[in-house]
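Sequence unavailable; structure follows:
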């Protein structure tokens, strides 16, 4: 399995990833999802859940760590065909100025008929 990765990885590296000692580098996600026959979004959701649980445990939190309103739920499912567009959209939103962000939020709320107050500015 290690030879499927570019660059190739050792069995020790794979073992470390399995045990949570070493994080899975994003460059290796496509190879692993092909090997497991799952979508990248499924693997990403699982990695986010594991990371959240691990971090919450280290910080002594019993909750999910996602209740501050700034992080999306780990069980959010995004169709793989939409994932690239959503990433680009979010990256552009993050780089935009506050006026553009406000306009974008208003447009989305109006166009998609999202109830007032659901989208936080």
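Cool, the structure landed. What you see is a predicted model, and the numbers here were worked out from it, not measured in a lab.

can we go C-alpha only for contacts and neighbour counts from here?
Noted.

what's near enough to touch residue 43?
By Cα atoms under 8 Å, 6 or more residues apart in numbering, residue 43 lies in contact with 29, 33.

SS state for it?
Three-state call for residue 43 (DSSP: H, G, I helix; E, B strand; the rest coil): helix.

how close does it sit to residue 12?
21 Å (Cα to Cα, to the nearest Å).

likewise residue 110?
Relative to residue 12, and taking Cα to Cα, residue 110 is found at 52 Å.

which of the residues in whatever helix or strand residue 32 lives in are buried?
Using DSSP states H and E, residue 32 maps to helix 29-36. Neighbour-count burial for helix 29-36 flags 29, 31, 32, 33 (criterion: 16 or more other Cα atoms under 10 Å).

Please compare the first structure with the one that follows:
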């Protein structure tokens, strides 16, 4: 059982996934800080002192803080767009490293037979 676990845990895909989770978490914190400390204050400045997290609605004895929810949606959109741009940038670098291969399509037996028949028909016509 230990051998099976060791093979599973040290496969390239599992390690890649673990590294991606750690880097993704750190990247998420950086973007969250960007949103909280730079973008949100700019939005507050441009909208005239309206901070999303302060928006709420009182219904009876319940306080619905929908502004926090809106802020989370904005955070999500900015984080996912940032990750999209980061992955796109990485894919551009990856494409440049890989040399393009000129692949010649493999001709199967049926295609070869059809070519021979075509050539025979051409020879008969002449």
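Received it, and whenever you're ready, just let me know what you need. The structure presented is a predicted model; accordingly, all values stated were derived computationally and were not measured.

what's the TM between chain one and chain two?
TM-score for the superposed chains, counting by TM-score structural alignment, normalised by the length of the first structure: 0.26, backed by 48 aligned residues with a Cα RMSD of 3.7 Å.

returning to what we had before: and which of the buried residues of helix 29-36 of the first structure is nearest residue 94 of the first structure?
residue 29 (24.0 Å; Cα to Cα).

Just give the nearest non-adjacent residue to that closest one, would you?
Spatially, and ignoring its direct neighbours in sequence, residue 29 of the first structure is nearest to residue 40 (6.9 Å; Cα to Cα, 6 or more residues apart in numbering).

Do I have it right that the one you found meets residue 31?
No - using Cα atoms under 8 Å, residue 40 of the first structure is not in contact with residue 31; the gap is 9.6 Å.

if I look at the two, which residues touch both of them?
With Cα under 8 Å, 6+ apart, residue 40 of the first structure and residue 31 have no common neighbours.

in the second structure, which spans are helices?
2-9, 12-34, 40-47, 66-97, 109-125 (DSSP state H).

export those helices to JSON lines and tack on distance to residue 57 of the second structure and mean neighbour count?
Output for the helices of the second structure, formatted as JSON lines (distance: least, Cα to Cα, whole Å; neighbours: other Cα atoms under 10 Å):
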{"stretch": "helix 2-9", "distance to residue 57 of the second structure": "49", "mean neighbour count": "10"}
{"stretch": "helix 12-34", "distance to residue 57 of the second structure": "25", "mean neighbour count": "13"}
{"stretch": "helix 40-47", "distance to residue 57 of the second structure": "19", "mean neighbour count": "13"}
{"stretch": "helix 66-97", "distance to residue 57 of the second structure": "7", "mean neighbour count": "13"}
{"stretch": "helix 109-125", "distance to residue 57 of the second structure": "72", "mean neighbour count": "10"}
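
Could I get those helices in JSON lines, plus columns for distance to residue 58 of the second structure?
Formatted as JSON lines, the helices of the second structure follow (distance: least, Cα to Cα, whole Å):
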{"stretch": "helix 2-9", "distance to residue 58 of the second structure": "51"}
{"stretch": "helix 12-34", "distance to residue 58 of the second structure": "28"}
{"stretch": "helix 40-47", "distance to residue 58 of the second structure": "22"}
{"stretch": "helix 66-97", "distance to residue 58 of the second structure": "11"}
{"stretch": "helix 109-125", "distance to residue 58 of the second structure": "75"}
